[in-house]
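Participant: Got a predicted model here, sequence first, then my questions.
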Amino acid sequence: MSDYKVNKTIEQINKKIAAGEAVVVTAEEIIDIAKKEGIVEAAKKIDVVTTGTFAPMCSSGAFINIGQSKPLVRTTKTWINNVQAYSGLAAVDCYLGATQTCEDDPLNKRHPGEFNYGGGHVIQDLVAGKQVHIRAESYGTDCYPNRKIEKLVTLEELPNAMLCNPRNAYQNYNCAINKSDKIKYTYMGTLKSDMGNANYSTSGELSPLLNDPYLKTIGVGTRIFLGGAQGYVTWTGTQHKNKVERGLNGVPVTPAGTLAVMGDLKQMSPEWLVGQSIRGYGVSLSVGFGIPIPILNEEILKYTSVCDEDIFTQVVDYGYDYPEGISKSYGQVSYAELKSGSIMIKGRKIPTVPLSSMIKARKIADILKKSIQKAKFFLGQPQHMFY
C-alpha cells in the first residue's frame, strides 16, 4: 500500500494530456494554489507543474556531421567560422563546444578581452539559418584519401546536428561577490571591487531542479524543453552532487544536481540558444531549458510549491577565495532577497545582478504549459532514476 493519499502515474497523466483533460500550471502559479487549497487537494487537482530557466550554461555544445566529400575524407581538424571543433571521432563528425574561442581571438592578452565570437555564437548562427564556413584537414588514409575540404553550408544542409550538453540546469548556484580591491572578470560576470555588486544565476522558484530537489520524477528519458524544441535527459551532468547540505524542504543550499541533455539542433531556435561574450572570461551559450514535473503524489506537489523565500544560496568571494580553491561562505541569502535588487552582507547593502532571465524563464514555463494543454508535449517515462 502507498503511504500517499494521492497516487498517479506518468502513463495516467499522459492519457489525460491526450484527452485534453490534464490540469497544468507553472511553478509560480502552483505556490498560491497550494496555499489556498492545501497540498493534498492541490495534488488531486493538478497533473503537471512546468518550470523554466534561461542562463549561460558553459558546458554545452553540439555533435555535428559536416558531410562527406569526393574523394572521401576522415577529418582530424575542423573549424566552423574559424572556431575549432574536436574531430577525434570518425569520418566527418565533430563536437563543437560552446566555450571554444575563435582561432584569431586575442583572448586576454589585452586584459580584459572582449571574446566577441566563439562556439556559442556558431551554434546560434546555425539555428538562425545562417551560412557558416567549414574547413577541415586530414593526414589522409587509403580509405579516406582526401586531405582537405572547405565549404559554406547551413544547418539544414548538414546531414546531422545534435545539441549535446554535458552539464545544464544547475540545481542552485553561488552568489558571487568580489572582496578584493580590483575589478574581477569571471564566468559570473564582472564583479566590482570591495563588494560593489553581487551576481547570481538561477530562476529560483521557477528553476527546474529546485522544484524536484531529489529528482524523484527526473531520470534518463525525461522529456524536456531544450533550446526551443523537445529534448531528453541522458544522464546526470558533470559536477553532479547529491550528498549536499539541504534545507528542511529538501532544497540544496549550495550547488548540487546537474543534468546531461540532448536534442535535435535542427528543431531549435536562436531565441533559446544565444551566444554570449563574457568580458575578461570567454564565450558561452545561454540555453532555454524547462522540465514539466508530473504530480504523482502530494510529496511532489509540495516540492513544486517551494517559493523564493525558502530557497537559499551561499555568498562566495570570487576575488580571492574561489580562484584559490577556498571554500567559504560570507552569508546565506534567499532568492527573494536576491530578486529584490539588493542583499545585506555584514551590515552593507549590496546591489544584486541576475545573469539569468526571469522573463524568459516565465515564457518557457508558459510555452510548456500551453504545449501540454494542447497535447503537443507528453511526459517522458524515465528509464533510470538517479537517486
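Facilitator: Okay, I see it.

Participant: all contacts plus neighbour counts: C-alpha atoms, from now on.
Facilitator: Noted.

Participant: Quick one: end-to-end distance for stretch 315-323.
Facilitator: Terminal residues of stretch 315-323 lie 15 Å apart, using CA to CA, to the nearest Å.

Participant: same deal with stretch 352-362?
Facilitator: 20 Å.

Participant: Give me the distance from it to the chain's centre.
Facilitator: 13 Å (CA atoms, centre = their mean, to the nearest Å).

Participant: alright, now check it against this:
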Amino acid sequence: MAHTKVNKTIAEINERIRSGKAVVLNAEEMTEAVRTMGKEKAAKEVDVVTTGTFSPMCSSGLLFNIGQKEPPTIKTSKVTLNGVPAYAGLAAVDGYLGATEPREDDPLNKVYPGQFKYGGGNVIEDLVAGRTVSLRAEAYGTDCYPRKSYEKEITLADLPHAELFNPRNCYQNYNAAVNLTSRIVYTYMGPLKPNMRNVNFATAGCLSPLFNDPLFKTIGLGTRIFLGGGIGYVIGAGTQHVPNPKRNERGIPLSPAGTLELKGDLKQMEARYLRGLSFIGYGNTMSVGVGIPIPVLNEEIAWYTGVADSDIEMPVKDYGHDYPNGLPRVLQHCTYEELKSGEVEIMGKKVETVPMTSYPISLEIADKLKEWIQKGEFLLSEPVEKIPAW
C-alpha cells in the first residue's frame, strides 16, 4: 500500500483546536513520540508541539508611555524608573528601558565599583509584580511642552502603554563557557572558575523553540507565542541573527545562530516569567520566559520536533584567554545531554556543568502553552514573512 504523505494547514489545525480535537504534545513528549512511532505516524497523530525556555536574555526591555495626565504638558529629555535611566529620545512621553541598564546610584556599585545589584530587568519585574516604582522626568521646556520636571510614584496600571520589546531573544544554540586562565573570570555566562573548574551553558535543550524549528519553517513575522506569561508575537529576526551557520544532519546549528525579535503587552504578563537578575562582575540582565507552538504540518516538521538532547551539539569556548579578544576558538563540542548530566569531559578533564537556563520552568512554560491550546484559548497564527535560515 502506498504511503500517503501528511500535509496539514494552520487553518485546519486551528479548526481542530476550536473543536477541542487537537492533539498537543510538549517538545519533550514529542521527542519520545517520534522515537517510538516514527515521523510518519507522529505527523498524522500530533497537531501541535509546544516549546519553552526560561533563560537570561540581555537584549530585552520595556517600551512605554507615561501619558500627559497632569498639565502643563512635558517633553521628556531624561527619564528614570527607580533610579534606572531610560532612553527618552523617542517622542514627548515615550521611553525605552533596557534590561541591562544599571541604577545610577546603585549602593553595591559604591562599595564595589563595576558591580550593580539593581537594573532595568528588576524594574520590569517590579512593575509586572504590581509594585510601586518611582518615576522621575526632566525636560528643557518648549512653548508646547512647558513643564521641566515631573515626579510620581506609579504602578504598571498608571502607564497608558507598556510593551515588552526584546530585540534579541531565544538564541538558537549558544556557547558553553569555560575559563582556561588561572584567575576567576566574571562574564554574562556567570562566574567561571580558574583552570576550567566549571562549564556554564544556556539552553533548554529539546524544549528550546529554535531547536524544534531549526530552519524557520513555521516561525516568522506574526507568529503568536507565549511571552512572559502573556501572549506575544515574533516580529522578525533578532539582532545578531546568523542565517547560514554550519549545521549537523538534523539541521541543528553547531554555533550561535538564529535569534528572534519579540513583543507583547506587559500588562498581560507574570513576574514568575520575567525575573530581574544581577550577575556578579558583569551587571544586570533579565530571565525571560518564551514558549512557541510548532504546528506539525508534515513529516519534515515532525522530524525536526523529534529533536533529542543528544542531537544538540554546543560549542565549548574559552572566556578567559580567547573571548575578550573577540576570536574565541571552539575547543570541542558537547551535547546538551552531556551538559545536562552535571559533569562533562572537556579536553580530557572532568568538568562540573552549571545551567544558566531553568529546565523545570522551561517545561512549565511548554506545558502552560499546551494547556492554553487544549482549552481553545490560544490559536496559531500564519507567519506573514519568513525569517532567513540560509
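Facilitator: It's in. Just so it is clear, the structure is predicted and the values come from calculations on it, not from any experiment.

Participant: What would you report as the TM-score here?
Facilitator: Between these two chains, after superposing, the TM-score reads 0.97 (TM-score structural alignment, normalised by the length of the first structure); 385 aligned residues with a CA RMSD of 1.3 Å.

Participant: Please give me every residue in contact with Tyr319 of the second structure.
Facilitator: 177-180, 185, 187, 328 (CA atoms under 8 Å, 6 or more residues apart in numbering).

Participant: what about the longest helix in the second structure?
Facilitator: For the second structure, the helix that runs over the most residues, judged by DSSP state H, is helix 27-45.

Participant: Show me what that one is packed against.
Facilitator: strand 48-50, helix 299-305 (3 or more CA pairs under 8 Å, 6 or more residues apart in numbering; DSSP states H and E).

Participant: Please produce a markdown table containing those, extended by distance to Asn166 of the second structure and mean neighbour count.
Facilitator: A markdown table is the format used below for those (distance: least, CA to CA, whole Å; neighbours: other CA atoms under 10 Å):
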| stretch | distance to Asn166 of the second structure | mean neighbour count |
| --- | --- | --- |
| strand 48-50 | 21 | 30 |
| helix 299-305 | 25 | 24 |
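
Participant: which ones are touching the residue nearest to Lys8 of the first structure when sequence neighbours are not counted?
Facilitator: What sits nearest to Lys8 of the first structure in space, not counting adjacent residues and going by CA to CA, 6 or more residues apart in numbering, is Leu296, at 4.5 Å. Shown in contact with Leu296 of the first structure (CA under 8 Å, 6+ apart): 6-10, 43, 47.

Participant: Can you flag which of these belong to helices?
Facilitator: If you go by DSSP H, the contacts of Leu296 of the first structure have 10, 43 in helices.

Participant: any chance you could map the strands in the stretch 101-250 of the second structure?
Facilitator: 133-138, 149-154, 161-169, 176-178, 185-187, 190-192, 198-201, 220-221, 224-227, 230-237 (DSSP state E, counting those that start in this stretch).

Participant: closest to Val123 of the second structure out of those?
Facilitator: Val123 of the second structure lies closest, by CA to CA, to one member of the strands of the stretch 101-250 of the second structure: strand 133-138, at 7.5 Å.

Participant: coming back round to it: tell me the one of the contacts of Leu296 of the first structure nearest Val315 of the first structure?
Facilitator: Ala43 (34.6 Å).

Participant: Which parts of the second structure are helices?
Facilitator: Using DSSP H, the helices of the second structure run over 10-18, 27-45, 107-111, 120-128, 209-212, 299-305, 336-340, 359-374.

Participant: how far away is Met262 of the first structure from Cys164 of the first structure?
Facilitator: From Met262 of the first structure to Cys164 of the first structure the distance is 4 Å (CA to CA).
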